[in-house]
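>>> Sharing a sequence plus its predicted fold:
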Amino acid sequence: MTFTATPRGARLARRLASHRLDAWGHPYESDLNTTVTLIVAELAANAVTHGRVPGRDFRLGLWLDPAAGLVRVEVTDTRGDRMPPESPSLPSEPDAETGRGLCLVVALASRWAVVPRTDGGPGKTVRAEVYV
């Protein structure tokens, strides 16, 4: 699904992910739903904050692969010049209000990666997978 690159779009992406997981049999209060929803929230917030190009949207992909026993999240933005660090670190100031999102994704996901967009457009896709 495509969302506007705004805080409202990020909230809608998070809500959609939680609803989709519930429809797939992973209730709202379950560990998997909570974990994947948090990952979507952080990646969508990063797409809005760091990957935003005025007038362009971001895209959320969410897949359940029962055979592999995993859920895959993909958030694609249109800004290829701002790549996330390969090894994110916490902010140096303990009271900083930002800078922890990708660290949370790394901690919660079974694996994650940043890949170029596959449709040939500008930008990148941040992918995270969580085992069911």
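Structure received.

>>> Going by C-alpha atoms from here, please, whenever you check contacts or count neighbours.
OK.

>>> so which helix or strand takes in the most centrally placed residue in the chain?
Of all residues in the chain, the one closest to the mean position by C-alpha atoms, centre = their mean is residue 43, 2.9 Å from it. Per DSSP states H and E, residue 43 falls inside helix 31-49.

>>> putting a second one here so we can go through both:
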Amino acid sequence: MHQLDVWGFPHGSDVSDAVAHIVAELAANAITHGHVDGRDFELRLARREPNTLRVEVADARGDRLPRRQPGEGDVESGRGLCPAEALATAWGVTERQVGKAVWAELKV
């Protein structure tokens, strides 16, 4: 959030809040579904062009790709990508030499 503030998107702004939600979801997914003993996940935040922000979270598990699956009833998991997808302009997965990177972009 500090970096967003430096880029002109103050803490508590709509952009800052949207990025915080996306980072939280992608990081939680990396920890829950992408964890490999002895390996951490990697978070990147980039400003592309003058009006696009990209959040990227990489983990070491290339075999467990994320998918959006609306939760039914009172289930406690499976809905996380729905809000992230709603906040982002686009999202996807990029293969890496080890694992994968899940990314989301926002037009600002």
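Nice, I can see it. The structure presented is a predicted model; accordingly, all values stated were derived computationally and were not measured.

>>> Please state their TM-score.
With the length set by TM-score structural alignment, normalised by the length of structure 2, the two chains reach a TM-score of 0.94; 108 aligned residues with a C-alpha RMSD of 1.1 Å.

>>> corresponding residue for the residue nearest to the centre of structure 1 in structure 2?
Matched across to structure 2, residue 43 of structure 1 falls on residue 26, judged by TM-score structural alignment.

>>> Tell me how far that match lies from residue 64 of structure 2.
According to C-alpha to C-alpha, to the nearest Å, residue 26 of structure 2 and residue 64 of structure 2 sit 13 Å apart.

>>> ok, now how distant is the closest residue to the residue nearest to the centre of structure 1 other than its chain neighbours from residue 126 of structure 1?
In this structure, residue 43 of structure 1 finds its nearest non-sequential neighbour in residue 75, 6.4 Å apart by C-alpha to C-alpha, 6 or more residues apart in numbering. As judged by C-alpha to C-alpha, residue 75 of structure 1 and residue 126 of structure 1 stand 5 Å apart.

>>> now residue 33 of structure 1
19 Å.

>>> was I right about residue 63 of structure 1 contacting residue 69?
No: the criterion here is C-alpha atoms under 8 Å, and residue 63 of structure 1 misses it with residue 69 at 10.9 Å.

>>> All good on my end, thank you.
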